[in-house]
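Asker: I need the structure of the sequence given here:
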Amino acid sequence: MRFRLNLAAALLAAAVIWAGPAAAQDADPLLQRPRQLEKEGRRQEALNAYHEIFRQHAGRDPEAAARALYEGGKYALERFPTNEVEKRQGQDTAAQWWKQVVLEYPGTQAARELGGLRDDGQFMKLAMEISRRNSSDWKYQLLDGLVKLCGNNPAYSYGLALVLLAVLVKIILLPLTKKQYASMREMQRMQPLVKALQAKYKGPELNQKMMELYREHGVNPLAGCLPMMLQLPFLILVFGAIREYEFAFLKGKFLWIGSAASYGSPPFMGGPLLGRNLAEPDVPLLTMYALTNYITMKLTPATDPQQQQTQNMMAVMTTVIFFYMFLVNRWSSAFVLYWFALNLLSIWQQYEYVYKPHKERLATNGAGAPTAQANGAGAAEAEAEARPVAKPRPPARVKPRKKRK
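Answerer: As a prediction, the model looks like this:
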């Protein structure tokens, strides 16, 4: 009898010890909703519920927001996956959420449990596992090769690799870029002829004459858009490469990014003003990128004053939209650095191939507008309209002869 009582007590104690943490978790009012969805087998809804709790507390309660991301990451990593695809998805979700905890909520209990950026912490172990998983992809290998080519030094190699990547992209696009700039220069030379046609014709007839003029000069008004469109696939590829390499960028520094000043920088819109590594946003670098984006659009020549006004407005609007989008989505300073370097190269190319020749041509021609050589009927007609007509001279006055006496 005594043995049975002891056995029952031992089993009861074991049950209490085993169920204690689970009961405490279930009793946590913060996580009650996702826990209930887990029990019901509604896995994706449970994952979404963790993130919804984070959103509700992000601006009011850092501890609660960080805890929701931490527990949601654990669920995504340990209990959410049922196959290999979901395992990868769970790893990526957990890594992104834990990265947010470590970088944006470093003083919380959740960040301490993750171990911060220590190599032996939960977050960095997961980050390195994902990096090993991504290392077989060619985009990852390309960035990793450039980093090694630049010395494999965390103080500068990661940043230099991104600048070198921007140079390589510009070299690949150089033949098309030269065609674009040649088209821009020809469009500038044609402006007197274009204005003459605009003064003489209206509506569909003007469009027909303009197309004849473009055809006779071998200019495609849409050709300037082609290199810009071709840059988009490169931007998408580079963005994907940086996303795959982002946990390696946690060790990367560049100039003030990762310096001693970055660790004491004031907060700005939910994060530090200065990036502590190239995986974090950096507001000064983003501001410099926005400025170069505006200059790039301002240097693009317009065909008439109305288009110039529209172009100026678009330059301001696009710059503001990109700045806000990058800031809100907290895109890494690595991607911003790449685009900043790309813009600097574009500004130099536009100045050398378009802006500078245009100014020199204006100086050579004096105060007058640049001229275009007509090589066809439509162009000749436009040139005739643009050429000023000389006024007839008044007849010379003849003095009357004096009569002889």
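Asker: make it CA atoms for all contacts and neighbour counts henceforth
Answerer: Will do.
Asker: contacts for whichever strand or helix holds residue 198, please.
Answerer: Assessed by DSSP states H and E, residue 198 sits inside helix 191-200. Helix 191-200 has contacts (CA atoms under 8 Å, 6 or more residues apart in numbering) with 206, 209-210, 303-304, 369-372, 379, 382-383, 385-386.
Asker: Proceed likewise with the subsequent sequence, for comparison:
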Amino acid sequence: MIAANPLSPAFKVLLDAIGAALAFLYRYIPNYGVDIILLTLAIRVLLLPLAIKQIRSMQAMQVIQPKVRELQRKYKGKKDATSRQKMQEEQMKLYREHGVNPFGGCLPVLAQFPILIALFGVLNIPNGLPHVRAHVYTGPQNPAYSQLYQDLTSPGQAKGIHFVGANLVCSAREAGTGKVVVKGKGTIPTVEKDCGKGGGVRIPFYLFLVAMIGTTYYQQRQMQRASPAQNQQQQMLTRIMPIFFGFIGFSFPAGLVLYWTTTNLVQIAQQFYMLPRGAVVEENGDRSARPKGGGNGERRRELRRRPTREPGPPRAEDRGQRGGERSGREKPVEERGGGGSVGPGQGASGSGGRRGGNRKKRRKR
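Answerer: Below is the predicted model of the structure:
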């Protein structure tokens, strides 16, 4: 329970700031789903430099990965502490020579966590409601809560809380069960949710979950192209994690699932454009370490960069090369002086040899 847990004053300020930003957007665009998407996009733009640094660091690690594996094979089977320490020293030396930080891909991710967790906490209704309360005093004794807070806590929720047919305050587990009352505690108010009735109400909630699982899986598969080769356990984790997120997302408010899906889509778009273009070039200029894939757009860019030969008359060097090839084929017959019997299939070569001999005699004269 993030909202009720006093983690730190700084983190509470971050939660309040995100809640106030969401309430501000709702004031001018009274649609909770659209506001969640806009706020997620704004935060991803702010975190873009960290995302770029993360991808470039992973690509740099991929470039030197063959040398790292060669070093590991060198010390394979050596379990003593001296050999292990020497291998680590050589690895660090290799990283320094190529300007690679082995922890460069982790630090940007860790730096993003506070903001992403704070946004997660604000959208977790009703736990995040205290952060969207946003007192606006219209008089000495007349506090007015933000419009978003009033719509989220009103019985049945207002129309603006719905998005593509789903009440974003309800979860997929609660969908179709009618009225759901969540009792508050402390600063968390009691919320009465109108989650609808009937099986048809559940369809948009399930579509949200499918979109979240699908985008999570695709985003992780996309990142594998920029990361070094993974072992079997890590590959299995890539397959299991999307299903695990879908399982826990079944009990989360649909607004949280929408935020999660939007974040995945933004990351997929960022990686689509950054993974092909951010390949690290080795010292010898070889770009063979470029990650495979990158979409059809990268393939078209490579084709455009390839020089094409324009149609026209044969070049002088081409004519000389073809002439040399013909002379090479005529030489055996010429050495025989052009005389004697001509075998099958050698008539043209023999006549060509005699003509070549006559031309040489004329040049000598």
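Asker: and the contacts of helix 191-200 of the first structure, which are buried?
Answerer: Applying a neighbour-count criterion of 16 or more other CA atoms under 10 Å, the buried members of these are 206, 209, 210, 303, 370, 371, 372, 379, 382, 383, 385, 386.
Asker: how about those residues, which pair is most distant?
Answerer: 206 and 370 (21.6 Å; CA to CA).
Asker: just the contacts of helix 191-200 of the first structure: which are in helices?
Answerer: 206, 209, 210, 379, 382, 383, 385, 386 (DSSP state H).
Asker: residues contacting the first one?
Answerer: What it means is residue 206 of the first structure. So residue 206 of the first structure contacts 197, 198 (CA under 8 Å, 6+ apart).
Asker: kindly recompute the last result at 10 Å.
Answerer: Shown in contact with residue 206 of the first structure (CA atoms under 10 Å, 6 or more residues apart in numbering): 194, 197, 198, 199, 200, 212.
Asker: could you pull out the helices for the stretch 1-150 of the first structure?
Answerer: 2-27, 32-39, 43-57, 62-74, 84-104, 109-114, 122-134, 138-149 (DSSP state H, counting those that start in this stretch).
Asker: check which helices and strands the shortest one is in contact with.
Answerer: Here helix 109-114 of the first structure touches helix 62-74, helix 84-104, helix 122-134, going by 3 or more CA pairs under 10 Å, 6 or more residues apart in numbering; DSSP states H and E.
Asker: burial of the aligned partner of residue 182 of the first structure in the second structure, as a residue count?
Answerer: In the second structure, residue 182 of the first structure lines up with residue 56, judged by TM-score structural alignment. The tally of other residues near residue 56 of the second structure (other CA atoms under 10 Å) stands at 22.
Asker: also residue 268 of the first structure?
Answerer: With other CA under 10 Å as criterion, residue 268 of the first structure counts 12.
Asker: how about residue 318 of the second structure?
Answerer: 10.
Asker: coming back round to it: and the buried ones among the contacts of helix 191-200 of the first structure as TSV, adding distance to residue 297 of the first structure?
Answerer: Listed next are those as TSV, based on distance: CA to CA, whole Å:
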residue	distance to residue 297 of the first structure
206	28
209	28
210	25
303	14
370	22
371	25
372	25
379	29
382	29
383	30
385	32
386	29
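Asker: between the residues you listed, which is nearest residue 74 of the first structure?
Answerer: residue 303 (57.7 Å).
Asker: contacts only, for the closest one.
Answerer: Per CA under 10 Å, 6+ apart, neighbours of residue 303 of the first structure: 184, 187, 188, 189, 190, 191, 194, 195, 221.
Asker: surely the fifth one touches residue 221?
Answerer: Which is residue 190 of the first structure. No: applying CA atoms under 10 Å as the test, residue 190 of the first structure and residue 221 come out as separate, 11.6 Å apart.
Asker: of the two, who's got more company?
Answerer: Of the pair residue 190 of the first structure and residue 221, residue 190 is the one with more neighbours under other CA under 10 Å, namely 25 against 15.
Asker: could you check how far that one is from residue 344 of the first structure?
Answerer: To residue 344 of the first structure, residue 190 of the first structure is 28 Å away according to CA to CA, to the nearest Å.
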